[in-house]
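Peer 1: test case, fold it:
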Amino acid sequence: MLFGICNLSIVPIRAEESDKSEMISQVLFGEHFKIIEKQKNWSKIRLAFDNFEGFIDNKQYLEITEDFYNTISKETPTYSGEILDFVTNQQNQLTTIAIGSQLPSFNDGHLLLGTQSYSYENAFFSGKNTKSEILKIAFTYLNAPFLWGGKTPFGIDCSGFTQMVYKLSGYNLLRNAKDQATQGEVLSFIEESEPGDLAFFDNEEGEIIHVGIILNDYNIIHAHGKVRIDTLDHSGIFNADLQKHTHKLRVIKKMI
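Peer 2: Here you go, the predicted structure:
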């Protein structure tokens, strides 16, 4: 088994081993993974955080040892806290990073990617946050454009948004909405929900296709065209701009 870590800011994960293939997610700087299949130009990887699988370009990651993989898997993760920032390596070269990038073996402003040392001097997240802090993090992504497979304020999808907000708060959600819906505790009514709980929505076939974070006063923040705030009722999401319901409510889950 081989192991790797992302040493670039944002790397696409593809459904197949081709630049033309659909981007199904992204790997952010500092995220580590198992390499479950290595070909000439592409590797199939499994992310340590959520076991998500897909293909990335062999030129866009750094191989690490199994010992280093296990070390950072056991530590409490630290994530960058600025929307856009940078790390500096020993050669004084800058690498831009987006909020939610992982800072492996972070200590006193320094981090490691294998044998390469970097410095990082700004805000970061580590440990578990309260639900009120979850909402503050969610607002950081407000107006981020929708991007299928995206995980950053420069492009994000609905489940990438909920996953990243909870990730920065110290909690693990799976990558896709239908999988996140298998986690947590079911609530019977909207009235039982609290700000920070998740609401899931389905299509005509009953497949869960959307997720958002419940706010105060029966509002919801979610990625639909952009990360936006709309009204949540027993039917689903009501979009004031369009003056209609855009998503049909399926279930509300308490994750923490």
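Peer 1: can we go C-alpha only for contacts and neighbour counts from here?
Peer 2: Noted.
Peer 1: can you map out the helices along the stretch 151-256 of the chain?
Peer 2: With DSSP state H, counting those that start in this stretch, the ranges of helices along the stretch 151-256 of the chain come out as 158-168, 177-180.
Peer 1: okay if I get those as JSON lines plus distance to Phe200 and mean neighbour count?
Peer 2: Putting the helices of the stretch 151-256 of the chain into JSON lines (distance: least, C-alpha to C-alpha, whole Å; neighbours: other C-alpha atoms under 10 Å) gives the following:
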{"stretch": "helix 158-168", "distance to Phe200": "10", "mean neighbour count": "26"}
{"stretch": "helix 177-180", "distance to Phe200": "7", "mean neighbour count": "19"}
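Peer 1: make TSV out of these and add distance to Gln90.
Peer 2: TSV is the format used below for the helices of the stretch 151-256 of the chain (distance: least, C-alpha to C-alpha, whole Å):
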stretch	distance to Gln90
helix 158-168	27
helix 177-180	39
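Peer 1: quick check: which of the ones you listed is nearest to Lys253?
Peer 2: When the helices of the stretch 151-256 of the chain are compared for distance to Lys253 using C-alpha to C-alpha, the nearest one is helix 177-180, at 9.3 Å.
Peer 1: so which elements touch the longest strand along the chain?
Peer 2: Secondary structure of the chain per DSSP state E: the longest strand is strand 244-254. Packing partners of strand 244-254 (3 or more C-alpha pairs under 8 Å, 6 or more residues apart in numbering; DSSP states H and E): strand 185-187, strand 198-202, strand 236-239.
Peer 1: show me how far it is from its chain's centre.
Peer 2: Here strand 244-254 is found 21 Å from its chain centre; the criterion is C-alpha atoms, centre = their mean, to the nearest Å.
Peer 1: another for comparison:
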Amino acid sequence: MENLTFCGILLFFLLGCQEIGSSREPDAAIEASIGQLRRTYAPDRRTDRVEVAVIRSGDSVVFDGYTTVAAAAASLDSLVAATPGGVNRVRQLPAAEGYALIRVSVANIRTEPGHSSELTSQALMGTPVSLLDYRDGWFLIRTPDRYIAWLEEGALVRVSAEELAEWFSGDLVACAPAQTTVYATDRGIVSELVAGGLVKKIGDVAGDRVPIRLPDGRTGYVGPDEILPYEQLATPASVSVDDVLATAFAQAGKPYLWGGTSPKGMDCSGFTKTAYYLNGYVIPRDASQQVHAGEVVTLDESFSRLERGDLLFFGNYRDDGSERVTHVGFYLGDGRFLHAGADNGYITENSLIEGTADYAEHRRNSLLRARRLREGDPGVVRIDTAFAAVYTRSSSR
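Peer 2: Modelled structure (predicted):
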């Protein structure tokens, strides 16, 4: 289907080629073709990219940029070949195999390279990522939820695919409490850990200490009750709504943090994502992506079709009538929901029932959708499966 689509794109381009020689600006047909490629192969640039600019240089028409989709790269080759004077400088990412493990307790991932850029997501210690590109001390990475963004090189340690496979074998353990400390032998601090962070157990329990190794090779000790086997976290048999909600309630009162996906602070979708992650599942990063996960639940005025734990999605409508999802939270029953909202500043409950003390009128008026997430549903992936996919593929295309 994608090849047929591109043939149509190329035909449209060829019909417009007669104008190329007379125009000093990039031809409209070329721009339209690239736009269609982007819509076909990378409709959501958070998970795949077709970033191509067309530049005239004398008699040459230079295609410059990058894509993360092999099929898009092949289509661009055809487009450039059909362009008089076409020069292809589009890179397919990753240019070479590259992987890494997060080496800090919580790594801040940004929309663009640079500490002043927007915080868009986070990743926990021991999480595998694929390396797509490098610029001035920053790596363009892909996380296990397929999110693409930038991470400073000091927050990761580069590893081979074989080293990644070794990391996920043997005595890998996860941090159990919301936060703990890794101590050195002299009780000095080596690092901190947050719930879901991964380290290697490297010896037997000795009193109140378990020796561990961090992804970058540092060693230290944690308490035996502060870790659980990786398999226990990453290979659940099914989604337990009660457990997901128990985890969600344990985050109540924690601060709202735009881009946050750790127990230290979360935004709305980071909150729902974290609750599922700490119960063994990777779900999409943003609310506008989570609304496509799981199965549809019909909304009515009395919320009669909803069950505890369903995800509620809020937003508004664009000028063209399409929905714009901007917020998500957990339904609790009786018209109540639990969410991380910038309007509240922290994770808390609110009501969708008019007349109640904590009624959130703006949320009731902006309620758009509801979804129910269960094992095997689209967008609901066991941690072990999502992590293994990082070093067995770089793109879904």
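Peer 1: need the TM-score from the superposition.
Peer 2: The TM-score (TM-score structural alignment, normalised by the length of the first structure) is 0.85; 252 aligned residues with a C-alpha RMSD of 2.9 Å.
Peer 1: run through who's touching the strand ranked longest in the second structure.
Peer 2: For the second structure, the strand that runs over the most residues, judged by DSSP E, is strand 323-333. Contacts to strand 323-333 of the second structure, defined as C-alpha atoms under 8 Å, 6 or more residues apart in numbering, come from residues 245, 268-269, 272, 287-288, 291, 306-318, 337-341, 368.
Peer 1: pick out the residue nearest the middle of the first structure.
Peer 2: In the first structure, the residue lying closest to the centroid (C-alpha atoms, centre = their mean) is Met164, at 3.2 Å.
Peer 1: counterpart of that one over in the second structure?
Peer 2: In the second structure, Met164 of the first structure lines up with Thr274, judged by TM-score structural alignment.
Peer 1: separation between its match and Gly217 of the second structure?
Peer 2: Separation of Thr274 of the second structure from Gly217 of the second structure (C-alpha to C-alpha, to the nearest Å): 26 Å.
Peer 1: ok, now Ala74 of the second structure?
Peer 2: Separation of Ala74 of the second structure from Gly217 of the second structure (C-alpha to C-alpha): 40 Å.
Peer 1: ok, the aligned partner of Asn316 of the second structure in the first structure - contacts?
Peer 2: With TM-score structural alignment defining the correspondence, Asn316 of the second structure maps onto Asn203 in the first structure. Applying C-alpha under 8 Å, 6+ apart, we find Asn203 of the first structure in contact with Ile209, Lys248.
Peer 1: sorry, back to before: for the longest strand of the first structure, which positions count as buried?
Peer 2: By neighbour count with 16 or more other C-alpha atoms under 10 Å, strand 244-254 of the first structure contains the buried residues His245, His247, Lys248, Leu249, Arg250, Val251, Ile252, Lys253, Lys254.
Peer 1: cool, stretch 101-116 of the second structure as well?
Peer 2: Under the neighbour-count criterion of 16+ other C-alpha under 10 Å, stretch 101-116 of the second structure has 101-114 buried.
Peer 1: residue range for that stretch in the first structure?
Peer 2: With TM-score structural alignment as the criterion, stretch 101-116 of the second structure aligns to 5-20.
Peer 1: what sits up against that stretch?
Peer 2: With C-alpha under 8 Å, 6+ apart as the test, stretch 5-20 of the first structure has contacts from 21-33, 42-43, 54-57, 60-64, 95-98, 101, 113.
Peer 1: now do it: distance from first to last residue.
Peer 2: 23 Å.
Peer 1: name the nearest residue to Asn172 of the first structure, sequence neighbours excluded.
Peer 2: The shortest distance from Asn172 of the first structure to any non-neighbouring residue, by C-alpha to C-alpha, 6 or more residues apart in numbering, is to Tyr166 (6.7 Å).
Peer 1: which residue lines up with Glu153 of the second structure in the first structure?
Peer 2: The criterion is TM-score structural alignment: under it, Glu153 of the second structure has Asn58 as its aligned partner in the first structure.
Peer 1: surely its match and Glu37 touch.
Peer 2: No - using C-alpha atoms under 8 Å, Asn58 of the first structure makes no contact with Glu37, being 11.1 Å away.
Peer 1: intersection of neighbour lists for these two?
Peer 2: Counting by C-alpha under 8 Å, 6+ apart, the shared contacts of Asn58 of the first structure and Glu37 are Ser43.
Peer 1: what sits against Gly65 of the second structure?
Peer 2: Glu51, Val52, Ala53, Arg89, Val90, Arg91.
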